[in-house]
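S.K.: Here's my sequence, what's the structure:
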Amino acid sequence: MNHFRSSMISDGAFLLLILACFISIVFTAGNPNLYIQNIIFLNVAFLIAVITYFTTVTTGLILNVLFIFGYGTFTLYQTVVVGGLIGTQNYFWLIMTPLFTLATWLLTLGNKQLQQENEKLLKANESLATVDARTSLKNTLSFQSDAAVFMALSVRYKIPLTLLVINVKYWDEIRRMIGEEQLMEAIHDLSKMNQISIRTNDSLYLLNKENPMWGMLLFTDLPGAMIVMERLRNQVDERNRNEFAGKYRVELILKMGVCEYNSELIANPLEFIAQAKKQLEFDV
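M.R.: Model prediction:
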């Protein structure tokens, strides 16, 4: 309902602005004797409307009051000093100039409401999305849901469960050395490499996209996780020699931490991540 109202305000204001422009142009062209004078007033009306668009309606109202005062003074001068008559010309711009301001303000109001609603929808979509659009990897929201299930299975069937977290050393420095597009490519390439390195019954998650951190839920114990870590390091070393160094002009070095699930020490998935991240400090 709010979206419909905002659309109606924006569309109505746009049509009103077009109509005001059409009437003003016809009126200006209809009296060749006052053509220059009408052009000046039309430009003033447009100027006030533009200022209103980029500022606030209060500024527009103040400018309209100043215009009416100035135009009234000009009309009084024309009537008393020059001896002119008060006609349609004298009232037209007193009506049209505030009308331009009103239409512009309504258009701005409608557009701002639509932008705010769009931002809310984007934020809601991001908060509900469980898969990263670029890498097609599950995110933290999905991790919390999956990890809760895997942790329960680990306790029930006595299956070892390990979380391996991975990030890139010196990422802040790398960010300053290569462009945004290459940063996204690096994230994508590393995500694909990590995906290949796990078994079909293990799960890979992109836990942090800004300062990339991946998480792997592995149905294995610590020695098994160490094997996965060694496999990942070897793959990165090989790609640094053959691909990454030339593609990104820097070497990408992984930093990894691993934590085996213990139901007595780890109460929830977020605590699982926190414990694994602590182990990153020991990988120097």
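
S.K.: from here on, contacts and neighbour counts on C-alpha atoms
M.R.: OK.

S.K.: Would you map the strands across the stretch 101-250 of the chain?
M.R.: 162-168, 203-208, 213-218 (DSSP state E, counting those that start in this stretch).

S.K.: Direction-wise, compare the longest one with strand 213-218 and give the angle.
M.R.: The directions of strand 162-168 and strand 213-218 differ by 160 degrees, with axes from the mean of the first three to the mean of the last three Cα atoms, to 10 degrees as the criterion.

S.K.: got a list of contacts for stretch 257-272?
M.R.: 143-144, 147-148, 151, 155, 160-166, 221-222, 225, 275-283 (Cα atoms under 8 Å, 6 or more residues apart in numbering).

S.K.: Just the endpoints, please. Distance across it?
M.R.: Separation of the first and last residues of stretch 257-272 by Cα to Cα, to the nearest Å is 12 Å.

S.K.: Identify each buried residue in that stretch, please.
M.R.: Within stretch 257-272, the residues that count as buried by 16 or more other Cα atoms under 10 Å are 257-261, 266, 269, 272.

S.K.: and this one, so I can compare the two:
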Amino acid sequence: MVAYVEDAGVFIETSRRFEIPVATLILKIRYFNDLRRMMSDRQLQLLLQIASEVIKSSTRDNDITYILENEDPTWAILLYTNATGGRIAGQRAKDAFEKRIKESPELVNLAISMVVGVSEWNAEEMSNPYDLMNDGIKETQYDV
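M.R.: As a prediction, the model looks like this:
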């Protein structure tokens, strides 16, 4: 989280200086705590590996990925894009995740999905990187 906040500050300053939009994606595994109780250690390890690989492979080289929370795995990505571009990147990650889960014999029979929240930096409504991150986390609650 410390790295995310520091890097988000750089992204935000670059956004201000060069008028480039900045967004963050927050990605989580839906109902992770419930799934964890039903899964073997091997399945859990495989699930987290797939999620991490998909998130990293679904982004551009200059998008930076972070793990914000370990207990309820929460990833964040900083991107130079607007909210629309962020939603496209988020959907790409969700689609790739769903495909990988369906291809996994150990996970295919579990109801596993990813939720994504997108937040675009808004200097009028946000004052620091935590505002951007928290707005993205809040948006995961509305992803269906």
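
S.K.: Can you give the structural similarity as a TM-score?
M.R.: The TM-score (TM-score structural alignment, normalised by the length of the second structure) is 0.92; 143 aligned residues with a Cα RMSD of 1.4 Å.

S.K.: returning to what we had before: mind giving me CSV with the strands of the stretch 101-250 of the first structure and columns for distance to residue 235 of the first structure?
M.R.: What follows is those, written out as CSV (distance: least, Cα to Cα, whole Å):
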stretch, distance to residue 235 of the first structure
strand 162-168, 14
strand 203-208, 17
strand 213-218, 16
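
S.K.: Residue 8 of the first structure is nearest to which of the ones you listed?
M.R.: Closest to residue 8 of the first structure of those, according to Cα to Cα: strand 203-208, at 39.9 Å.

S.K.: Run through the residues that contact the spatially closest residue to residue 63 of the second structure that is not a sequence neighbour.
M.R.: The spatially closest residue to residue 63 of the second structure, leaving aside those adjacent along the chain, is residue 79, at 5.1 Å (Cα to Cα, 6 or more residues apart in numbering). Residues in contact with residue 79 of the second structure, defined by Cα under 8 Å, 6+ apart, are 22-25, 62-64, 86.

S.K.: do that again at 10 Å, thanks
M.R.: Applying Cα atoms under 10 Å, 6 or more residues apart in numbering to residue 79 of the second structure gives the contacts 8, 11, 21-25, 59-60, 62-65, 85-86, 89, 120.

S.K.: Which stretch of the first structure lines up against stretch 72-91 of the second structure?
M.R.: Per the alignment by TM-score structural alignment, stretch 72-91 of the second structure matches residues 211-230 in the first structure.

S.K.: Give the buried residues for that stretch.
M.R.: Here stretch 211-230 of the first structure shows 212-222, 225-226, 228-229 as buried, counting by 16+ other Cα under 10 Å.

S.K.: Could you pull out the helices in the second structure for me?
M.R.: For the second structure, the helices defined by DSSP state H cover 2-18, 32-38, 41-57, 83-103, 129-140.

S.K.: aligned partner of residue 24 of the first structure in the second structure?
M.R.: That one, residue 24 of the first structure, aligns with nothing by TM-score structural alignment.

S.K.: Check the gap between the residue nearest to residue 63 of the second structure and residue 125 of the second structure for me.
M.R.: Relative to residue 125 of the second structure, and taking Cα to Cα, residue 79 of the second structure is found at 19 Å.

S.K.: Please apply the same query to residue 144 of the second structure.
M.R.: Taken as Cα to Cα, the span from residue 144 of the second structure to residue 125 of the second structure is 25 Å.

S.K.: corresponding residues in the second structure for stretch 108-126 of the first structure?
M.R.: Against the second structure, there is no aligned range for stretch 108-126 of the first structure (TM-score structural alignment).

S.K.: nope, stretch 158-171 of the first structure is what I meant
M.R.: Under TM-score structural alignment, the match for stretch 158-171 of the first structure is residues 19-32.

S.K.: Any buried residues in that stretch, and which?
M.R.: 21-30, 32.

S.K.: same question, stretch 171-180 of the first structure
M.R.: 171, 174.

S.K.: ok, residues contacting it?
M.R.: 168, 182-183, 185-186, 210-212, 248-254.

S.K.: filter the residues you listed to the buried ones?
M.R.: 168, 183, 185-186, 212, 248, 251-252, 254.

S.K.: can you list the residues you listed in JSON lines and add distance to residue 17 of the first structure?
M.R.: Converted to JSON lines, these look like this (distance: Cα to Cα, whole Å):
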{"residue": "168", "distance to residue 17 of the first structure": "54"}
{"residue": "183", "distance to residue 17 of the first structure": "45"}
{"residue": "185", "distance to residue 17 of the first structure": "46"}
{"residue": "186", "distance to residue 17 of the first structure": "49"}
{"residue": "212", "distance to residue 17 of the first structure": "48"}
{"residue": "248", "distance to residue 17 of the first structure": "51"}
{"residue": "251", "distance to residue 17 of the first structure": "57"}
{"residue": "252", "distance to residue 17 of the first structure": "56"}
{"residue": "254", "distance to residue 17 of the first structure": "58"}
